[in-house]
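Visitor: A predicted structure for the sequence below; I have some questions about it.
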Amino acid sequence: MTVAVGDELPPLTVNVTRKDLVCYAGAALDFNPIHWNEKFAKEVGLPDVIAHGMLTMAFAARVLTNWVGDPSRILEYGVRFTRPVVVPNDEKGAVVELSGKVREVNADDGTARIDITAKFDGRTVLGKAVATVRIS
């Protein structure tokens, strides 16, 4: 794989629906009511039900896996959760736009550092989203 600083990874758009939240809650055993109960979410100051942060992080990781192919090539991946993804109660859900860009290439160890961007409603929802991947 030939990689250069500044290369852009293929972008990805994900529609996060309430059904996705229910499925993720069951898999992760995270049944916090802010992820499924509109009334509760609003009572605690949220605009509506929000996606699990770790689910948003997982969707962002798809940009990496789609690009490198093998998930085991992701050596390190971390983010900060900066804004919630508010998920409306409809078929479309919340549209999250994901992209990545090569920030650094280390030819000595065959790795690259990737900056990932995740946006919802035009605003970044993950901060300092950075991964190290094996490119050779």
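Guide: Good, I have the coordinates.
Visitor: CA only for contacts and neighbour counts going forward, please
Guide: Will do.
Visitor: next, the residues that contact stretch 120-133 from outside, please.
Guide: When contacts are defined by C-alpha atoms under 8 Å, 6 or more residues apart in numbering, stretch 120-133 is touched by residues 57, 68, 73-85, 94-97, 111-119.
Visitor: please compare the first structure with the one that follows:
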Amino acid sequence: MAATVKYDEVETGQQLPPADYPVRRANLVMYAGASGDFNPIHWNERFAKSVGLPDVIAHGMFTMAQGGRYVTDWAGDPGAVVDYGVRFSSMVVVPDDEQGAVITVSGVIEEKLEDKRVVVALTARSGDSRVLSRARAVVQLS
């Protein structure tokens, strides 16, 4: 776990370093087991293509979770996120090869609030597509 970020160490407008989160089909199968979402568009290429998708796609909540992971990794405290919301703007297509897909998440301190809280605006991309929009987390810092 990273060192805990302190409120006095951050400024509005501060860019947070990007992080890459690889996504393989095995990750989607594991996520399906954990979430109970076994929709075949998330693991069966033939089925996904039969319903008009370009390939297997990651679960939206899996994609959202990578943004949450990014914030908790940055903050150094898994309990630091007090509010988190996103809109899904594009799919994470996961080809069946060694590379799979990558979700790249970055952030910026959008606002400093009272009680040592900050609003982190997130950007999440996979390939050329922005996969989350309006992604914001309110984070309690020490």
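Guide: Done, it's in. What you see is a predicted model, and the numbers here were worked out from it, not measured in a lab.
Visitor: what does the superposition give as a TM-score?
Guide: Here the TM-score for the pair of chains, by TM-score structural alignment, normalised by the length of structure 1, is 0.95; 135 aligned residues with a C-alpha RMSD of 0.9 Å.
Visitor: hang on, the earlier thing: show me which of the contacts of stretch 120-133 of structure 1 are buried.
Guide: Buried positions within the contacts of stretch 120-133 of structure 1, assessed by neighbour count (16 or more other C-alpha atoms under 10 Å), are 57, 68, 73-74, 77, 79, 81, 84-85, 94-97, 111-119.
Visitor: quick check: longest strand of structure 1.
Guide: For structure 1, the strand that runs over the most residues, judged by DSSP state E, is strand 94-106.
Visitor: ok, the residue lying farthest from the centre of structure 2 to Asn44 of structure 2 distance?
Guide: For structure 2, the residue at maximal distance from the C-alpha centroid (C-alpha atoms, centre = their mean) is Ser50, at 27.2 Å. Noted for Ser50 of structure 2: a distance of 10 Å to Asn44 of structure 2, by C-alpha to C-alpha, to the nearest Å.
Visitor: what's the answer for Leu132 of structure 2, then?
Guide: Here Leu132 of structure 2 is placed at a distance of 23 Å from Asn44 of structure 2 (C-alpha to C-alpha).
Visitor: counterpart of Tyr70 of structure 2 over in structure 1?
Guide: In structure 1, the residue matched to Tyr70 of structure 2 (TM-score structural alignment) is Val63.
Visitor: I'd assumed that match was in a helix, is it?
Guide: Yes. The assignment for Val63 of structure 1 (DSSP: H, G, I helix; E, B strand; the rest coil) places it in a helix.
Visitor: residues touching it, list them.
Guide: Leu9, Pro10, Pro11, Leu12, Leu98, Ser99, Gly100.
Visitor: pretty sure the third one sits against Gly100.
Guide: Yep, that's Pro11 of structure 1 we're talking about. Yes. Taking C-alpha atoms under 8 Å as the definition, Pro11 of structure 1 is a contact partner of Gly100 at 7.1 Å.
Visitor: excluding sequence neighbours, find me the nearest residue to the spatially most central residue of structure 1.
Guide: For structure 1, the residue sitting closest to the mean C-alpha position, by C-alpha atoms, centre = their mean, is Ala60 at 2.6 Å. Spatial nearest neighbour of Ala60 of structure 1, excluding adjacent residues (C-alpha to C-alpha, 6 or more residues apart in numbering): Leu98 at 6.1 Å.
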